[in-house]
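>>> What follows is a predicted structure for the sequence shown.
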Amino acid sequence: MPNRLIDALSISHPIIQAPMAGGITTAELVTAVSEAGALGMIGAGYLDAESTRHQIHEVKAETDKPFGINLFVPSPYKEEKDIIQKAQLSLQPYLEKLGSLGVESAFTSYEQTLEIFYRQVNVVIEEQVRVCSFTFGMPSSDVIHSLKQAGIYTIGTATTLSEALAIEAAGMDAVVLQGSEAGGHRGNFLAGVEQSMIGLMALIPQTVDQVNIPVIAAGGIMDRRGVQAAQCLGAEGAQLGTAFLTCKESGANPLYKQAILEGQQEDKTTLTKAFSGKAARGIENDFIREMRKFEQELPDFPIQNTLTKSIRSAAAQHNDRNMMSLWCGQNPNLAEPITAQQLMHKLVDEA
């Protein structure tokens, strides 16, 4: 069967390494994936323009193969002092337990966040990165037009058919379908989280029947079986996150990798807003359980994410994974501590 994704991106295998932000998608990981014939992706969601350019240069120095980058689309948010103060009070016991000095008190405004985003887009265009994908919403028509004028392949992220249709209508080249099984932050932008929790195997067929752009499946795919199942339902590519997170080249904290690799079936994943203010799937721990009673009162992303930054950092230093954000999909039992090249071999070469 012809595969538009392979043809458009000049890759050998229709596999994309998920662009996990926060230092996981190192230049080493992106390079290894692209060198293996798939599409390595930089997760630039938390970077500024200078750091974004620096990581692009790092990857370019190691490979001439196609690779991509992912940006977070900013959504409007306000600094509501009373809500922030309540959140700070709820976090105080954890700060004291970890011996941390306190939470961040300076926040980036929505206008500043938007400016950083536009600067990142300009860097992507200037550096002629082959692919640019987006999460948390759709960029403006001007941004999409500028990228396409520069010959950059654009990919949106959808959690429902309606979102996929909106991405196609906006003129983007392909869409990542994020099933409810996916680890990390939810990419919904047209409906609430509860209305967007559709399993991947149900989401793919209803979407490929309605959209004409290539569909990339994401959520719980860890091995060749998952890739083949997605393709059987009509997806032209598969995006894997947790499987690459435990690879040797990943920049994930060793404790984080260990939590996934040692996780038993009963170590369930759950959705939480406790760490960032935005719903995300990860391994349930004490922080998530204890913060659940405050969850409906927390400030929105990225303010809550800033508030918990010192907690997450101190927890990593103290080897306390009960206060770390351990984002993970619903299929961690298949994760392995192998190299990206070995994982790619298992995905495409093994019968």
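Thanks, I have the structure now. Numbering: from 1, shown residues only.

>>> Please make it C-alpha for all contacts and neighbour counts, starting now.
OK.

>>> burial count for residue 61?
Residue 61 has 11 neighbouring residues, counting by other C-alpha atoms under 10 Å.

>>> Tell me which helix or strand it sits in.
If you go by DSSP states H and E, residue 61 is part of helix 49-62.

>>> Can you tell me how far residue 94 is from residue 307?
12 Å (C-alpha to C-alpha, to the nearest Å).

>>> Look at those two and report which has more neighbours.
A count of neighbours by other C-alpha under 10 Å puts residue 307 above the other of residue 94 and residue 307, at 24 against 20.

>>> next, the one to line up against it:
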Amino acid sequence: MRSLDLTSPVVAAPMAGGPTTPELLRAVAGAGSLGFVPAGYRSAAQLADDVAEARTVAGDVGVNLFVPEREPVDLEAVRRYRDLIAAEVEALGAAVGPVVEHDDDDWDAKVDLLVRDPVPWVSFTFGLPDASVVSRLRRAGSRLLLTVTDADEARAAAELDPDGLIVQSAAAGGHRGTFDQRRAPGTDDLRTLVGAVRAATGVPVVAAGGLSDASAIRDVLDAGAEAVAVGTALLRTDEAGTRPTHREALADPASTSSTMRAFTGRVARGIRTAFSDRYEDQPRRPTRPCTT
């Protein structure tokens, strides 16, 4: 039977936008585990610096890539939503960026970087890379993980012969890695998803979503996962780059979470706010996720 051969069954999920820091990766490595550098929202040059810094403090690390959207952008819908929220966002002291006609998150340059300067593990979110990308990274020596959210996605991913599948449930904090952001993803619990994906593919599974304590981790390992990825559980650690307001909300017993699209257009799970409640119905499908 295939195995991921990880030194620890618990790995640190990549958290783009600030929470994953060199200090957090150092702590993860010090605990004998594997951390992932998030490539999302970073240029290829910034990613190169991030990986170099991570290596100095953590040794071997993985890198997580956002797979670009293949469907055309509904620019008018994005503009309408931008105009709708602009005044409220600016009143909060933030700025709404311009509408970008095309943004592939520097995909080609990031793949080229990881071929030239490979890391032990590369994971993918929001879809599947082309077979040519898989082949190039594998020849460079990287092992590959593909994120899936149901058995159908897992079957499609298995055709690329990955080393493992990250099975992400609806309980996962942050963005959901579903292939098609226009549809509402399933709500099966993580244990059920792990069993379904294992039965459908036989590929080793890293389970992700709502894993906040040892008993939850043991439950999905017993269900057939070889490892788990934790993210939200690390947000309030001293080493994480979580913003103070976010830290306070995570600790507030009055905070509740829900699935939402209001902030980016992508399916995500986060802490409910007045903003998310007010604008949740606005960025509707089939609008492409707004990544500006």
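Thanks, I have it. As the structure is a computational prediction, the values presented were derived from the model and not from experiment.

>>> What distance do you get for the counterpart of residue 107 of the second structure in the first structure to residue 182 of the first structure?
For residue 107 of the second structure, the aligned residue in the first structure is residue 117 (criterion: TM-score structural alignment). Computed as C-alpha to C-alpha, the residue 117 of the first structure to residue 182 of the first structure distance reads 24 Å.

>>> what comes up buried for stretch 13-22 of the second structure?
When burial is assessed from 16 or more other C-alpha atoms under 10 Å, stretch 13-22 of the second structure yields the following buried residues: 13, 14, 15, 16, 19, 20, 21, 22.

>>> on that earlier part again, between residue 117 and residue 182 of the first structure, point out the one with more neighbours.
Neighbour count, other C-alpha under 10 Å: between residue 117 of the first structure and residue 182, residue 182 has more, with 27 against 23.

>>> Now do the strands in the stretch 251-351 of the first structure.
Using DSSP state E, counting those that start in this stretch, the strands of the stretch 251-351 of the first structure run over 269-272, 280-283.

>>> could I get the ones you listed as TSV with mean neighbour count and distance to residue 144 of the first structure?
Listed next are those as TSV, based on neighbours: other C-alpha atoms under 10 Å; distance: least, C-alpha to C-alpha, whole Å:
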stretch	mean neighbour count	distance to residue 144 of the first structure
strand 269-272	22	31
strand 280-283	24	26
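
>>> Residue 56 of the first structure: which of those is closest?
strand 280-283 (26.6 Å; C-alpha to C-alpha).

>>> tell me the average deviation of the closest one from the second structure after fitting.
Average distance, strand 280-283 of the first structure versus aligned residues of the second structure after superposition (mean C-alpha distance after the TM-score superposition for the first structure): 0.4 Å.

>>> That strand: how far from the chain's middle?
Distance, stretch centre to chain centre, for strand 280-283 of the first structure: 12 Å (C-alpha atoms, centre = their mean, to the nearest Å).

>>> before we move on, what about stretch 276-289 of the first structure?
15 Å.

>>> what's the helix or strand containing the match of residue 107 of the second structure packed up against?
Using DSSP H and E, residue 117 of the first structure sits in helix 110-126. Applying 3 or more C-alpha pairs under 8 Å, 6 or more residues apart in numbering; DSSP states H and E, one finds that helix 110-126 of the first structure contacts helix 49-62, strand 67-72, helix 141-149.

>>> Okay, buried residues for that helix please.
So for helix 110-126 of the first structure, counting by 16+ other C-alpha under 10 Å, buried means 110, 113-114, 116-125.

>>> What of stretch 49-57 of the first structure?
Quick answer for stretch 49-57 of the first structure (16+ other C-alpha under 10 Å): 49, 52, 53, 55, 56.

>>> Which residue in the second structure aligns with the second one?
To tie it back to what came earlier, the one meant is residue 52 of the first structure. In the second structure, residue 52 of the first structure lands on residue 47 (TM-score structural alignment).

>>> Could you measure from its match over to residue 32 of the second structure?
24 Å.

>>> Same question for residue 199 of the second structure.
Distance of residue 199 of the second structure to residue 32 of the second structure, given as C-alpha to C-alpha: 30 Å.

>>> One more: residue 266 of the second structure?
Residue 266 of the second structure is 33 Å from residue 32 of the second structure, by C-alpha to C-alpha.

>>> Repeat that for residue 133 of the second structure.
Separation of residue 133 of the second structure from residue 32 of the second structure (C-alpha to C-alpha): 30 Å.

>>> JSON lines for the strands of the stretch 251-351 of the first structure, including distance to residue 236 of the first structure?
JSON lines is the format used below for the strands of the stretch 251-351 of the first structure (distance: least, C-alpha to C-alpha, whole Å):
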{"stretch": "strand 269-272", "distance to residue 236 of the first structure": "27"}
{"stretch": "strand 280-283", "distance to residue 236 of the first structure": "25"}
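
>>> Of those, which is nearest residue 242 of the first structure?
It is, among the strands of the stretch 251-351 of the first structure and with distance given as C-alpha to C-alpha, strand 280-283, at 10.4 Å.

>>> ok, residue 7 of the second structure touching residue 31?
No: at 10.3 Å, residue 7 of the second structure and residue 31 do not qualify as touching, with contact defined as C-alpha atoms under 8 Å.

>>> one step back: redo the helices and strands packed on helix 110-126 of the first structure as CSV? Include distance to residue 130 of the first structure.
Formatted as CSV, those follow (distance: least, C-alpha to C-alpha, whole Å):
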stretch, distance to residue 130 of the first structure
helix 49-62, 11
strand 67-72, 6
helix 141-149, 10
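
>>> To residue 78 of the first structure, which of the ones you listed lies closest?
strand 67-72 (17.5 Å).

>>> In the second structure, which residue range corresponds to that closest one?
Going by TM-score structural alignment, strand 67-72 of the first structure sits over residues 61-66 in the second structure.

>>> Tell me how far the matching stretch lies from the chain's centre.
The answer for stretch 61-66 of the second structure is 9 Å, by C-alpha atoms, centre = their mean.
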